[in-house]
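Colleague: sequence-free structure coming up:
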């Protein structure tokens, strides 16, 4: 009944059609750029189509050995043509694309969908030459390029080398899991950096503060306080940015908990939703005031993320994991609560991940992880209050502190409220 949906062409015919389509697709893009006159590129629409067909036919006739000979011949002819016709432009894009087209034609005989997909990606890269060049030369800064290389090295080089097993005192450390959290923090920081670059002051200090909060909420509060102290007319907007950076902290906390232990995140869903809603509401109030202030200047952009901060997070997280495991071994759940609260003075995420890791390993339940994580969030808020007062002065602190206290109160209410309501209804 559904036979008409089945392909009636033989695999060889399909391979030839795909190979021809690959050559025409890439050749069409190259034809538009080959130029005119004696200095024009020798490879265009027909050359790329023929090269792709040559790759497919060679595999059909003589297998991979003949494909290798044909590819070598194309490489030799391409090199000769390049040496004879090269101009002031030393680029090898067309030459490399021609060689790859031959290989894609051969690949089409065995994996036509993969070959077609790679051809589309290649065509997009070729067509996006100007946009890619402008992005690298005019949009990206030198620091951002370095950060990209650092992130690539952390993800592609360091991560595969780390063992994925418990090590260290009490078996509390998993190097691979710790490094994944570091990579996640760097990635979120880079996302916040991109948001700042795209939105700038046009989105107001509120949006900039929210985006900066992904890098460091405490640092953002310090920067907003300094801005509010320097320009009192921006106190409302600076307060909005500082408060909304706490929303970023909560979003980041959700991300790292999701990557560590989903059961712990589920137990914290209501408290984190309440805290995020409180921060968003308080920030929205001051955002309205900030939108009326048109003199807000652009925030100074730094690096996409801080490598020292990421490495410090790894060290802190390792120490917190060992401390939490040791205190729990000695004092039970009370020791875990104390260690999380103390670690929260410096960073929320380290004790949160440490506690969630204990829950993931079965050493504590996900419900028992709620109180230590909220304790860390509370003590971290105390640090933010101190930073806000020192950087922004009394006027800024009086605007900021009620919002931060509201966030913590909402989080604890979200944790305790359902149990209280359940007890009341039982009566």
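Modeller: Everything's here; your move. Everything numeric in this text was worked out from a predicted model, so none of it was measured.
Colleague: contacts, neighbours, all on C-alpha from now
Modeller: Will do.
Colleague: Relative to the whole chain's centre, how far out is whichever strand or helix holds residue 423?
Modeller: Using DSSP states H and E, residue 423 maps to helix 370-426. The chain centre lies 28 Å from the centre of helix 370-426; the measure is C-alpha atoms, centre = their mean, to the nearest Å.
Colleague: What is that helix packed up against?
Modeller: helix 217-230, helix 235-260, helix 269-291, helix 333-344, helix 349-360 (3 or more C-alpha pairs under 8 Å, 6 or more residues apart in numbering; DSSP states H and E).
Colleague: Looking at these, which is nearest to residue 189?
Modeller: helix 235-260 (9.5 Å; C-alpha to C-alpha).
Colleague: Tell me how far the closest one lies from the chain's centre.
Modeller: Distance of helix 235-260 from the chain centroid (C-alpha atoms, centre = their mean) equals 16 Å.
Colleague: Can you list the neighbours in contact with whatever helix or strand comes next after that helix?
Modeller: Next helix or strand after helix 235-260 toward the C-terminus (DSSP H and E): helix 262-267. By C-alpha atoms under 8 Å, 6 or more residues apart in numbering, the list of residues contacting helix 262-267 from outside reads 254, 257, 258, 356, 359, 360, 366, 367, 369, 370.
Colleague: what separates the fifth one from residue 327, distance-wise?
Modeller: Residue 359 is 15 Å from residue 327, where distance means C-alpha to C-alpha, to the nearest Å.
Colleague: Show me which of those two is the more surrounded one.
Modeller: residue 359 (21 against 18; other C-alpha atoms under 10 Å).
Colleague: Now the buried members of the contacts of helix 262-267.
Modeller: Buried by 16 or more other C-alpha atoms under 10 Å: 254, 257, 258, 356, 359, 360, 366, 369, 370, out of the contacts of helix 262-267.
Colleague: Going by distance to residue 192, which of these wins?
Modeller: Residue 192 lies nearest to residue 254 out of those, by C-alpha to C-alpha, at 15.6 Å.
Colleague: Contacts only, for that closest one.
Modeller: residue 265.
Colleague: And here is the other one:
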């Protein structure tokens, strides 16, 4: 690998800077035997080892340098063990990563080196938060994550990738891929919700709860408002935002399945999102004080839920195809109206897929998705009125009406 002097200095400077970044974090946290000076030297050692190995044509030089850093890390840990019963391995592992980052910088792998250094620094910095999160995770949550791995890496690859059933509308592997998409999206939001709940208040809980499940969030906070009517207005903010962020979820799903459909869907989604956001902000400004409201959201990656969604998605896909075949455009809209009452994901994904295969026109798919969202709002408003309080229902009705009117107006543009 031939480098000019300028390129060589640039790569060495990058190695030193990335090492300094990691060392700064260790110094700030009271690193026991390596900090602001040691880490840049370790990353520089990695770059120098890579240079010597490149010049001599013997890349064992890099391995020898890594072994040397490993010996230093082990020695430092043993010395710390004399003073502390549990010295920890975090700093030692970080030293090895710093060496590798330096070697990557020399070999002109700037982007991977920066990414590794920043991720490692973030892990080091958020140590207290990660420990707190580990205490929040329950056994059923871990079990559900393992089930998500089963859904993604075991079941998906073995399913046949061909069409079956009436109208050739059922593809087992594609249906299960949608299960993986929804479970993965919901699981990511669920993890973030676990990290921030109880510290960031109603608005953020509403946004994240909507990404996990807007219906489940609505029902949970409807019950909370019933138990404590003083929470009605804050609960309304959560419920409105949960349905507002549903439009973000819809856009992500369509972007994955049929990106071309976004040309027709972006305006309704944006208008409905902004309408819900405006009403939520209005309600939030009128809220006298915020109270902690820990959400009760079920882990979305459980296998039973995944199978149930897969079956629902298959039924909706078949129903939309049949509706289009026998009744034309009106049949598609009726199916969207009915299925959207309880679930928007299935109808969104099915319409996006059918628009991508040419079964539906893009405008038909867009209209059907908006109808499904509006139907879902009506169902959730009825649920809030039944299980919640009258003030919660009034504020929720205002927010949902704004979202629905924005959606209907966008269809006329």
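Modeller: Perfect, I can see it now. In this text, all values refer to a predicted model and were calculated from it rather than measured experimentally.
Colleague: Quick check: TM-score for this pair?
Modeller: With the length set by TM-score structural alignment, normalised by the length of the second structure, the two chains reach a TM-score of 0.74; 394 aligned residues with a C-alpha RMSD of 4.4 Å.
Colleague: picking that back up, quickly name whichever of the contacts of helix 262-267 of the first structure is closest to residue 57 of the first structure.
Modeller: Of those, the one sitting nearest to residue 57 of the first structure (C-alpha to C-alpha) turns out to be residue 258, at 50.2 Å.
Colleague: And that closest one, how far from residue 314 of the first structure?
Modeller: Remark: distance between residue 258 of the first structure and residue 314 of the first structure (C-alpha to C-alpha) = 18 Å.
Colleague: ok, so what distance separates the residue of the second structure most remote from its centre from residue 310 of the second structure?
Modeller: For the second structure, the residue at maximal distance from the C-alpha centroid (C-alpha atoms, centre = their mean) is residue 56, at 46.2 Å. Counting by C-alpha to C-alpha, the gap from residue 56 of the second structure to residue 310 of the second structure is 58 Å.
Colleague: Which one, of the helices and strands packed on helix 370-426 of the first structure, ends up nearest to residue 168 of the first structure?
Modeller: helix 349-360 (14.1 Å).
Colleague: show me where the stretch 101-250 of the first structure has helices.
Modeller: 112-127, 129-134, 142-153, 159-161, 175-199, 204-213, 217-230, 235-260 (DSSP state H, counting those that start in this stretch).
Colleague: Would you mind finding the most buried of those helices?
Modeller: Neighbour counts (mean count of other C-alpha atoms under 10 Å) averaged over each of the helices of the stretch 101-250 of the first structure peak at helix 204-213, with a mean of 29.
Colleague: For that helix, name the packing helices and strands.
Modeller: helix 175-199, helix 217-230, helix 235-260, helix 269-291.
Colleague: Report the inter-axis angle for that helix versus helix 217-230.
Modeller: 150 degrees (axes from the mean of the first three to the mean of the last three C-alpha atoms, to 10 degrees).
Colleague: Would you point out which residue is most central in the first structure?
Modeller: Nearest to the first structure centroid, counting by C-alpha atoms, centre = their mean: residue 187, 3.4 Å.
Colleague: tally of neighbours for residue 67 of the second structure?
Modeller: Neighbour count of residue 67 of the second structure, defined by other C-alpha under 10 Å: 13.
Colleague: Mind telling me what element it is part of?
Modeller: Per DSSP H and E: helix 60-83 holds residue 67 of the second structure.
Colleague: buried set for that helix?
Modeller: Applying 16+ other C-alpha under 10 Å to helix 60-83 of the second structure flags 61, 62, 65, 66, 69, 70, 73, 76, 77, 80 as buried.
Colleague: For it, what is the distance to the chain centroid?
Modeller: In terms of C-alpha atoms, centre = their mean, the centre of helix 60-83 of the second structure is set 37 Å apart from its chain centre.
Colleague: ditto for stretch 217-229 of the first structure
Modeller: Centre-to-centre, stretch 217-229 of the first structure and its host chain are 24 Å apart (C-alpha atoms, centre = their mean).
Colleague: Would you check the span in the second structure matched by that stretch?
Modeller: Aligned by TM-score structural alignment, stretch 217-229 of the first structure falls on residues 214-226 of the second structure.
Colleague: go on, stretch 343-351 of the first structure?
Modeller: Using TM-score structural alignment, stretch 343-351 of the first structure pairs with 339-347 in the second structure.
Colleague: Now the terminal residues of that stretch, how far apart.
Modeller: First-to-last distance for stretch 339-347 of the second structure - C-alpha to C-alpha - comes to 7 Å.
Colleague: Stretch 357-377 of the first structure now?
Modeller: Termini of stretch 357-377 of the first structure sit 17 Å apart (C-alpha to C-alpha).
Colleague: Just checking the distance from that stretch to the centre of its chain.
Modeller: Distance, stretch centre to chain centre, for stretch 357-377 of the first structure: 26 Å (C-alpha atoms, centre = their mean).
Colleague: which residues touch it?
Modeller: 260-261, 263-264, 267-268, 325, 336-338, 340-345, 347-348, 351-352, 355-356, 408, 411-412, 415.
Colleague: quick revisit: tell me the residue in the first structure aligned with the residue farthest from the centre of the second structure.
Modeller: Residue 56 of the second structure maps onto residue 61 in the first structure, by TM-score structural alignment.
Colleague: quick one: its match and residue 55 of the first structure, what's the gap?
Modeller: 10 Å.
Colleague: Also residue 207 of the first structure?
Modeller: 53 Å.
Colleague: circling back to that earlier point, just the closest of the buried ones among the contacts of helix 262-267 of the first structure to residue 9 of the first structure, please.
Modeller: Distances from residue 9 of the first structure to these, taken by C-alpha to C-alpha, are shortest for residue 258, at 47.8 Å.
Colleague: Distance-wise, check the residue lying closest to that closest one once chain neighbours are set aside relative to residue 368 of the first structure.
Modeller: Of all residues not flanking residue 258 of the first structure in the chain, residue 265 sits nearest, at 6.2 Å (C-alpha to C-alpha, 6 or more residues apart in numbering). Residue 265 of the first structure sits at a distance of 12 Å from residue 368 of the first structure (criterion: C-alpha to C-alpha).
Colleague: can you check residue 219 of the first structure too?
Modeller: Residue 219 of the first structure is 30 Å from residue 368 of the first structure, by C-alpha to C-alpha.
Colleague: Thank you kindly, that will do.
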